[in-house]
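> Here is the input, now give the coordinates:
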Amino acid sequence: MAFWEDPSVKALSSGMDALWQKQQVISHNIANVETPGYKAKHVEFKEVLKKTEDGGEPVKEYRTVVSVDESTQARADGNNVQVESEELELWKTYVEYSTLTSRMSKKFSSLRYVINNAGK
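As a prediction, the model looks like this:
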């Protein structure tokens, strides 16, 4: 099996892509905090991640859904971005992404070890 076909590598890579998309959406929300009528957007994929961590079937690919937040109370200008909440979500996303990159790095280290010690 090729390294990139390993289910855990696919899941890590897909998870990193999903978190990158989430970071982009959060950054866009923060950039539009003063834009009248702007509605915050959110990326959802946690349910799939949680199911996998709880012993469900391995995830080959994370699917994300970007939705517009219609539930949060808007200010007088129609904007509903809450910058404090967005910054907190950005921090959580950073921590989650760092965790996945660390796990991917360990996968590469294992591969490097096998390559360097093959035939010894």
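> contacts, neighbours, all on C-alpha from now
Noted.
> And the strands in this protein, which stretches?
41-44, 65-68 (DSSP state E).
> and among the ones you listed, the most buried is which?
Ranked by mean neighbour count under mean count of other CA atoms under 10 Å, the strands of the chain are led by strand 41-44, which reaches a mean of 18.
> Who are the packing partners of it?
The helices and strands touching strand 41-44, judged by 3 or more CA pairs under 8 Å, 6 or more residues apart in numbering; DSSP states H and E, are helix 7-31, strand 65-68.
> any chance of the ones you listed in JSON lines, plus distance to residue 115?
As requested, the helices and strands packed on strand 41-44 are exported to JSON lines (distance: least, CA to CA, whole Å):
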{"stretch": "helix 7-31", "distance to residue 115": "17"}
{"stretch": "strand 65-68", "distance to residue 115": "39"}
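> Show me the one of these that comes nearest residue 92.
Nearest of the helices and strands packed on strand 41-44 to residue 92, taken as CA to CA: helix 7-31 at 9.8 Å.
> how far does that closest one sit from the chain's center?
3 Å (CA atoms, centre = their mean, to the nearest Å).
> now the other sequence, so there's something to compare against:
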Amino acid sequence: MAISFDKAFGLHPEALMIRDRRAQVLSENIANADTPGYKARDIDFGQAMKLAQARQSGSVGRTHEKHFAISSQVGGDTLFRNPDQADTGDGNTVDIHHERNAFMKNSMEYQASLAFLTARISGMKKAITGGGQ
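Predicted coordinates for the structure are as follows:
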């Protein structure tokens, strides 16, 4: 009997990739906090997960051969964030406190997803090897 990793892991690998990309975007925001004209960006995690779920279920597809294929890569969904603070005069929209908080929350959620996948893999390994030693 074959193991279906898609069924075993669900959307958690996709969630890790999205969280990883979001960490990159947030760290770019933090690094450019003092860059004049830099616009803060973010990834809408909920929307990215909906797209991942649609890709996994196969409901997103091309209806015509000349239509553009939907990319399976994360990153095309980065958006500019509406600034929480008034313009300081240099056009930079990064709020360093917001970015740090978002980065920390994203990191904790990444760790939670990683712990879930680790537990799932451990359980599968025990099921395959017998687990009782």
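> tm score of chain vs chain?
After superposition, the two chains reach a TM-score (TM-score structural alignment, normalised by the length of the first structure) of 0.78; 109 aligned residues with a CA RMSD of 2.5 Å.
> quick revisit: and the helices and strands packed on strand 41-44 of the first structure, which is most packed in?
The most buried one of those (mean count of other CA under 10 Å) is helix 7-31, showing a mean of 19.
> what's the closest non-adjacent residue to residue 29 of the first structure?
residue 40 (5.6 Å; CA to CA, 6 or more residues apart in numbering).
> quick revisit: of all the strands of the first structure, which one comes closest to residue 11 of the first structure?
strand 41-44 (16.1 Å).
> quick one: the closest one to chain centroid distance?
10 Å.
> residue contacts, residue 32 of the second structure?
38, 94 (CA atoms under 8 Å, 6 or more residues apart in numbering).
> From residue 51 of the second structure, how far off is it?
Separation of residue 32 of the second structure from residue 51 of the second structure (CA to CA, to the nearest Å) stands at 29 Å.
> And residue 26 of the second structure, by the same measure?
Residue 26 of the second structure is 21 Å from residue 51 of the second structure, by CA to CA.
> In the first structure, what stretch matches the longest helix along the second structure?
If you go by DSSP state H, the second structure has its longest helix at helix 96-129. With TM-score structural alignment applied, helix 96-129 of the second structure matches the range 83-116 in the first structure.
> post-alignment, that stretch versus the second structure, mean distance?
For stretch 83-116 of the first structure, the mean distance to aligned residues of the second structure following superposition is 0.6 Å (mean CA distance after the TM-score superposition for the first structure).
> try stretch 11-31 of the first structure
Mean deviation for stretch 11-31 of the first structure: 0.3 Å (mean CA distance after the TM-score superposition for the first structure).
> contacting residues around that stretch?
Against stretch 11-31 of the first structure from outside (CA under 8 Å, 6+ apart): 40-43, 45, 58-64, 81, 83, 86-87, 89-90, 93-94, 96-97, 100-101, 103-104.
> picking that back up, kindly reformat the strands of the first structure as CSV containing distance to residue 19 of the first structure.
CSV is the format used below for the strands of the first structure (distance: least, CA to CA, whole Å):
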stretch, distance to residue 19 of the first structure
strand 41-44, 9
strand 65-68, 12
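> which one of the ones you listed lies closest to residue 8 of the first structure?
Judging the strands of the first structure by CA to CA, what sits closest to residue 8 of the first structure is strand 41-44, at 20.7 Å.
> By how much does the closest one deviate from the second structure on average?
Averaged out, strand 41-44 of the first structure is 0.5 Å away (mean CA distance after the TM-score superposition for the first structure).
> so what's residue 87 of the first structure up against?
Here residue 87 of the first structure is in contact with 26, 30 (CA under 8 Å, 6+ apart).
> wait, residue 10 of the first structure sits on residue 100?
No. Judged on CA atoms under 8 Å, residue 10 of the first structure makes no contact with residue 100 at a distance of 11.6 Å.
> This completes my enquiry, with thanks.
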